[in-house]
Structures are given as structure tokens and as C-alpha cells.
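Engineer: Give the three-dimensional model of this entry:
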Amino acid sequence: MSSELEQADTKPTGDIESESQSYESQDHVILTADQKIAETKKLAEQYGINEKAFMRKVDLWVVPPMILLYFLAFIDRINVGNAKAFGMEKAIGLHGHQYNTALAVFFVPYIFFEVISNKALKIVKPHIWLSSLILLFGAVTIGMGFVKNYGQLVACRFLLGIFEAGTFPGIFYVLSTYYSPIEAQKRFSFFFSSTCLAGAAGGSIAYRIHDLNGKHGIDSWAWIFIIEGSFTAGLALLLFFCIPDFPETSRFLNENEREFLKKKLQIHTVDSGFDYEYTFSDMWTQFKKDPTFIYTSLAYFGLIIPAYGYAYFAPTIVQQSGYTNAQSAQAHSVYPWLLAFGATNIVAYFSDLTRIRSPYALGSGLVGLVGLAMVLGSHDPSVRYGGCFLTAGGLYSCMPQLICWNSLNFNGHVRKALGTSFQIGFGNIGGIIAVFIFLSKDSPRFVTGLSVCLAFTVFALVMICVIAFHCKRMNDKKATVAYRQKFFAREEKEIAFDGDLNPNFEYLY
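Structural biologist: Predicted coordinates:
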């Protein structure tokens, strides 16, 4: 980190009471995880709150709406792969790399609108902003069922990128304001596993929709977009009433509960700085002073390439692994997604139980690596299909570990908004790469695409190690007296904006 704080002398921590008055005036005692839990219990008694019942209430109001929101967004994002398997390319006259280009166009606005959208969440309440995005996303998906040529398909994919851009980082931004770092992983992963269910549902729905081929003069590939888009747009109206706002203005919590949650999170982290307005200039200042934003984005970038490569082209890989009938291929593409759903939640449970992150992320990534190697290295259809299970299970367990870990390590609204949006926005540049490495001419082995996926999975694992090392190094740095004195010798607004750089905040790794 290149900030002044990083230049602080590494003088070992001494007797806290002997330090300067500015240092003493802060609540500097760093509590262990067990001590934080004990303090939270005392706080719950003070506010007359049954914490278990309260957290069940929070879970009920926060997690399911976010799961539904991203389930709809993800299924509408990847359904183009199922449409391709049912003959979309031939029907609208695509040739050469036009299909891949249409996929890539989605990521252009997606990359640029992430940070803007997260900033908008501080101006427009999340339930209004996010439900509006998903309504527009569903409407454009319906439109894709009526495209007649390449130009219309590209235009629709571009609009999808704009409207979907804010959903994923926005969800993690809002979710991360409700949970402490030691209780969040299983919630985040349960949410993220909706992508696995969306992948499974997409194949299953496409399998059934094939029976509509020719109804009202509409091909089965077009029915995929029309039906799934209508479903999304309709449920967006329900989500308007269900999506939670930030805790400070939450509609489902009373004033006593909001105050309890605020103080509970301060015990486990630091002040969120919700009451301070911030600008893009403030976000840029944070970005310049801390390489964590780069590290987390590079790790996610490395995972996006194999993850999207699998999501877009799994039906084709499965079909060419021995299931030559299109409907049969769609049915068999469901099962790896179901395994990924189970694996994601099991890994998350143990990650929260042990209060560590990087070992589980690394382990999941290695499983995905083995799966990709099986698909690439074997000519046996059964082995390649088995590799799909490990690929989906490993990669889609690793990604929520990484995103949740990083989302909760960023604290304060400025750093959290920037960290979640930049990680996902920059990382999705990998989506552009993913759609150009699985080309029809490389079928059925896709050696180039799978080799690139293997390489970037290794890269992501290296970056996960870098993040873990950086977190440990910063924890050690923040424990020094000089760092703490320099940090707290500033205005309250600056301290709030620096969020997790606060010495009282301990990074998980």
C-alpha cells in the first residue's frame, strides 16, 4: 500500500495505556472472534433481542430476494448457449465468429457500469434500483426471441450488459452490510449457488421448451428467450417489494433492531460510514492507496474465464461427449450444476465454521483444475463428462469463496462499493476472452479453449495466495503502534472512508 499509513514505523505494539491521548481516545482493543461473539450476546441482552431469532429474520428478508434476483439474471445471461444448441445460429444466419462476438458484446457495458451502479445505490434505494434493472433485463430477453439477424442480436446483448451490470456487485454490496465476516460465507455461498441452480434450470427448461418447437410459428430457441424473459420481468415486480435496502434504512427492521445491527457490526468490523456522502473522487483516492483492489480483481478475472467458458459451452461439450441428441445433451448438462450447488454450500459451511477462507478457495480451485484437465486430456466421453462435474463443482465453489472473502474484507461504504464493483467489473473482462476461445473449428476437443482455462485457473490460484499473504501482512502492519497513531490522528470522515484499513479491523484469510 502506497499511502502514508503504509509508511508507518513498524514499532512493536506496547502497553496501550502508555500511548498518546489520541490513541487512548479510540476503542483500540482488538477482540478475538470468540470475544466478539461474547460482546454481541451482551449487546443483544442490552437491546432485548433474541439474536438467533433476529438473524433468522434477517436471513429470511435478505437472502431469498437476492437469490431470486440473481437466479433470474444469470439464467437470462447464459440461455444463449441453450438457444445455440437448438439452432439459433442457423435460424438467424450467423457465421464465422459472429456468435462469439455477440456473446462478447455483453461484457463491454457490463465492465464499465459496475462502479457507476454501485454508486447509484447510495442515491436510489436498492429495492428500486435493482428491481428496475431486472425488469429491463427481462424485457430485453423477451426481445431476443424475435431477433432476425446478427445486428439485432448484438444490440440486445449490449442492452443486457447495461442492465445486468449492476445486479451482481449490487447484491454483494447490500448483502455484505448485513453480516459480520465470521457468519457471512454460508449466506453468500447459498446465494451464489443460485448460479448453479440457474445453470441446471436453464438446461432443464430448454429440454422441456423443445416441445414447443413450431408453436405459433416460433422456433424452440426463440421460445427459450420469450418464456425465460417473461418470467424474469414478471418477478421483477415482486422483487420491488422484497429486495432489502441498506440496514440503516431497512424497511423490515424496526429502529431498535437497526441500532442493534449497526452496533453488532461495529463490534465485528468498524463504523460503516453510511452517513457520509462520498464522490467518485473519494473512490479514486481509495483505489490509488491500496493494491487490494487490483489483487482481488485479478483473482476473479482468472476464475471468470474458465467459469464462463464452462457455462456457455457445457451443453456443446456434453453433446459432443456422446449425447448426440440435443434434448439429451440438455438433460445431462443439468447434473454437474446440481453437484456444484451442493459442493458450494458444503464448502461454505466449513469455511464459516473454521473462520478461514483461502484454504477452501485454493482447494476448490484445484478440484476445478483437475476437472478441466480431464475434459482436455481424455478422448473418452465418460471421462470428459466426469470432468464437467469436477469443473463445475470446483470453479463454482471457488468463486463465492473469493467474492465473499473479499467483500467482507472491504469495510465502509466507499471501499465496499468500490471493491465489490471493481472486482466483478474488471474480472468480467475475462468473459470477453472466454467467448473467443471456444470456437466451432476447435470442436469437439476444444484444445485451445480448455488449455487457456487451465492456465487462468492456475493464475487465479496464485493470486489467491497473493491476497492471503497481503491480508496477513496488513494485519501485522495494523497491529503496530505507529500505524494506529497515524491512522487515528485524522478527521472522522477520513477514518470512516478508510474502512477496513482501520487497525481495529482484522482481515480474514
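Engineer: When you work out contacts or count neighbours from here on, use the C-alpha atoms and nothing else.
Structural biologist: OK.
Engineer: quick one: which helix or strand includes the residue nearest to residue 8 when sequence neighbours are not counted?
Structural biologist: Of all residues not flanking residue 8 in the chain, residue 483 sits nearest, at 5.1 Å (Cα to Cα, 6 or more residues apart in numbering). Take DSSP states H and E as the rule and residue 483 turns out to sit in helix 481-488.
Engineer: helices or strands up against that helix?
Structural biologist: helix 21-24 (3 or more Cα pairs under 8 Å, 6 or more residues apart in numbering; DSSP states H and E).
Engineer: Could you name the helices and strands sitting against the helix or strand just after the helix it packs on?
Structural biologist: Where DSSP H and E defines the elements, the next helix or strand beyond helix 21-24 is helix 33-47. For helix 33-47, the contact count by 3+ Cα pairs under 8 Å, 6+ apart identifies helix 255-268 as packing neighbours.
Engineer: Check which residues of the next helix or strand after the helix it packs on are buried.
Structural biologist: Proceeding N to C from helix 255-268, the next assigned helix or strand is helix 280-289, under DSSP H and E. Residues 282, 283, 286, 287, 289 are the ones in helix 280-289 that count as buried (16 or more other Cα atoms under 10 Å).
Engineer: Pick the one among those residues closest to residue 377.
Structural biologist: Proximity of those to residue 377 (Cα to Cα) peaks at residue 287, which lies at 41.1 Å.
Engineer: That closest one contacts residue 280, doesn't it?
Structural biologist: No: between residue 287 and residue 280 there is no contact under Cα atoms under 8 Å: 10.4 Å.
Engineer: re the thing from before, and the residue nearest to residue 8, how many neighbours?
Structural biologist: Neighbourhood size, residue 483 [other Cα atoms under 10 Å]: 22.
Engineer: next one: residue 143
Structural biologist: The tally of other residues near residue 143 (other Cα under 10 Å) stands at 18.
Engineer: I'd like the distance from residue 56 to residue 187, if you could.
Structural biologist: Per Cα to Cα, to the nearest Å, residue 56 is found 11 Å from residue 187.
Engineer: And residue 207, by the same measure?
Structural biologist: Using Cα to Cα, one gets 30 Å for the distance from residue 207 to residue 187.
Engineer: repeat for residue 459
Structural biologist: 27 Å.
Engineer: the more surrounded of these two?
Structural biologist: Using other Cα under 10 Å as the criterion, residue 459 and residue 187 rank with residue 187 on top: 22 against 17.
Engineer: one more to put side by side:
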Amino acid sequence: MKKPCAIRLLTWRYLIRAYALIFFGSTTITYSLAYFLPIILVESLGFKVGAAQCLVAPPYAFAGFYMFGMGWLGDRYRLRGPIIIANMIMCLIGLPILGWHPNPSIRYLGVFFVTAGANSNVPSVMAYQANNIRGQWKRAFCSATLVGFGGIGGIAGGLVFRSQDAATGYRPGLWACIACSLMNIILVVACGIRFTIENRRADRGEKELEIHDEDYQPGFRYTI
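Structural biologist: The predicted structure follows:
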């Protein structure tokens, strides 16, 4: 009995860490945008200070509608991982546009993609872990870990765009955000593969999922 218990504990710990890292990657992007978007608009895109302050709001308004739309899709089709991946793809589209397109107006369009994708991932990741972590205390611990790593992402986000990188258009910071997006995609794909394998084993009657949790529910399946 000790070996299966150890395997379950190890698997659970890996999942907690994966969710925490996904949330860390998402909040690093969201906080870096929140902190430095006005500066980027002024120093990199060439907008005036007053215009930059006004131009900060529209991407977040768009992100709100996008967030609700992606949340509806996730609930409608009972999917979480593909939604997170789609959000990160939005960031991967927006970040190169923001950093490398020669037209400032087009670069500003990239801000919409990045802001929408990164901010939409905050509720998506929290729902992802809540759907797949069984047990009251495990879920509480996982939620607390996510919030903690979200705070660490806020610290990292405050260090992503450095003043010495202004001459290069803050491209090292953009590369850091791209790396966070790619990390999230890899982690979600890895979790999705594992969940798919476990669900298929349960469908074949080879095992029951999360049977040792206090709130065990017969027929439970992981949300992909």
C-alpha cells in the first residue's frame, strides 16, 4: 500500500507545481503590462504622455469582453486546457507585433492581443485547477499556492521591463513574456496528455479516479 500512496502524493505534488507555474507565467505577463504599458507607449511607441494614459484603457476593456467570451466557451464545451493554450497563443501573436512591427499603430494593436490573452488566463487557470484537484484540503492548498505564485509573478512582472532596455524597445522583457507563454503551453499540454490517459483508463474500467479523496465522486473525470 505504501508505494501507491507515495505515487499518488508525488503525482499530486507535480500537479500543484504545474498549476502554480502556469499561474506564475500568466501573472508575470499581466503585471508587467499593468506596470509598464504607459511607459512602453511613450518611450517605445512614441505616444505623448496624455495619449498614452488614455490608450491604456481600451485594451483592458477589450480584455474584459474577451475574458467573458472565453469563459463561456470553456463552460459550454467543458474545456480548460485548450482555452489556456488559446489565450497564450493570443499573447504569442501580440508580443511580436508589439515589439517588432515598424508601425506604432499596428504595435498598439498587439497590446490588445497580449492584454486579452494574459488577463483571460487568470480565471481560466484557477478554474483549471479547481476542476481537477479533488478533496477540500488539497483544493484549498492548491488555491493558496496559486495565489502565492501569482504574487511572485507580480514581483517578476515588475522586473521584466528594465529602463536600460528602452533603447531596444524593451525586447528582452518581451522575450521573457514569450518564454512565459511557451512555458504555459508546454505545461498545459503535459497535463492534458496525462488527464487524457487517466480518463481513458477510467472509461475502460481499469481504475477509478481520485478514489481516495474525502469527497470522492463516482464517475469523476479530469477536465482536459
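Engineer: need the contact list for the closest residue to residue 160 of the second structure other than its chain neighbours.
Structural biologist: Closest residue to residue 160 of the second structure apart from its sequence neighbours, by Cα to Cα, 6+ apart: residue 173 at 4.8 Å. For residue 173 of the second structure, the contact set (Cα atoms under 8 Å, 6 or more residues apart in numbering) comprises 160, 161, 162.
Engineer: counterpart of residue 72 of the second structure in the first structure?
Structural biologist: Here residue 72 of the second structure is matched to residue 349 in the first structure, going by TM-score structural alignment.
Engineer: Can you tell me the element the counterpart of the residue nearest to residue 160 of the second structure in the first structure falls in?
Structural biologist: Residue 173 of the second structure maps onto residue 449 of the first structure when the alignment is built from TM-score structural alignment. In the assignment (DSSP H and E), residue 449 of the first structure maps to helix 447-478.
Engineer: Can you check what angle separates that helix from helix 481-488?
Structural biologist: Compare the direction of helix 447-478 of the first structure with that of helix 481-488 by axes from the mean of the first three to the mean of the last three Cα atoms, to 10 degrees and you get 100 degrees.
Engineer: what number of residues lie near residue 124 of the second structure?
Structural biologist: 22.
Engineer: Hmm, I typed the wrong one, I wanted residue 116 of the second structure.
Structural biologist: Neighbourhood size, residue 116 of the second structure [other Cα under 10 Å]: 26.
Engineer: element containing residue 173 of the first structure, please.
Structural biologist: Element membership for residue 173 of the first structure, per DSSP H and E: helix 167-175.
Engineer: List the buried residues of that helix.
Structural biologist: 167, 168, 169, 170, 171, 172, 173, 174, 175.
Engineer: Not counting sequence-adjacent ones, nearest residue to residue 159 of the second structure?
Structural biologist: Using Cα to Cα, 6+ apart and skipping residues adjacent in sequence, the residue nearest residue 159 of the second structure is residue 32, 7.8 Å away.
Engineer: Touching, that neighbour and residue 155? I think so.
Structural biologist: No: contact criterion Cα under 8 Å: residue 32 of the second structure and residue 155 do not qualify, at 9.0 Å.
Engineer: which of those two has more neighbours?
Structural biologist: Using other Cα under 10 Å, the more surrounded residue of residue 32 of the second structure and residue 155 is residue 32, with 22 against 15.
Engineer: which residues does the spatially most central residue of the first structure contact?
Structural biologist: In the first structure, the residue lying closest to the centroid (Cα atoms, centre = their mean) is residue 403, at 5.3 Å. By Cα under 8 Å, 6+ apart, the residues touching residue 403 of the first structure are 300, 420.
Engineer: What of residue 427 of the first structure?
Structural biologist: Contacts of residue 427 of the first structure (Cα under 8 Å, 6+ apart): 297, 298, 299, 300, 301, 302, 304.
Engineer: Residue in the second structure paired with the last one?
Structural biologist: Using TM-score structural alignment as the criterion, residue 304 of the first structure maps onto residue 27 of the second structure.
Engineer: That match in helix, strand or coil?
Structural biologist: Assigned with DSSP: H, G, I helix; E, B strand; the rest coil, residue 27 of the second structure falls in the helix class.
Engineer: For it, which residues are in contact?
Structural biologist: 118, 119, 122, 150, 151, 153, 154, 157.
Engineer: do that again at 10 Å, thanks
Structural biologist: Residue 27 of the second structure makes contacts with 21, 33, 118-119, 121-122, 147, 149-157, 180, as judged by Cα atoms under 10 Å, 6 or more residues apart in numbering.
Engineer: what do you get for residue 104 of the first structure?
Structural biologist: So residue 104 of the first structure contacts 98, 154, 157-158, 161, 429-436 (Cα under 10 Å, 6+ apart).
Engineer: For those, which single residue is the most surrounded?
Structural biologist: Counting neighbours by other Cα under 10 Å, the top entry in the contacts of residue 104 of the first structure is residue 434, with 27 neighbours.
Engineer: That residue maps to what in the second structure?
Structural biologist: Counting by TM-score structural alignment, the partner of residue 434 of the first structure is residue 157.
Engineer: now do residue 173 of the first structure
Structural biologist: Under the alignment (TM-score structural alignment), residue 173 of the first structure pairs with nothing in the second structure.
Engineer: Show the contacting residues for residue 173 of the first structure.
Structural biologist: 118, 121, 126, 167, 246, 407-408, 410, 413, 416-421.
Engineer: can you check residue 180 of the second structure too?
Structural biologist: Residues in contact with residue 180 of the second structure, defined by Cα under 10 Å, 6+ apart, are 21-29, 88, 91-92, 174, 186.
Engineer: I'd say residue 32 of the second structure and residue 170 touch.
Structural biologist: No: assessed by Cα atoms under 10 Å, residue 32 of the second structure is found out of contact with residue 170, at 11.4 Å.
Engineer: tell me, what's touching the two both at once?
Structural biologist: With Cα under 10 Å, 6+ apart as the test, residue 32 of the second structure and residue 170 both reach 160, 161.
Engineer: among the contacts of residue 427 of the first structure, which are in helices?
Structural biologist: Among these, the members found in helices (DSSP state H) are 297, 298, 299, 300, 301, 302, 304.
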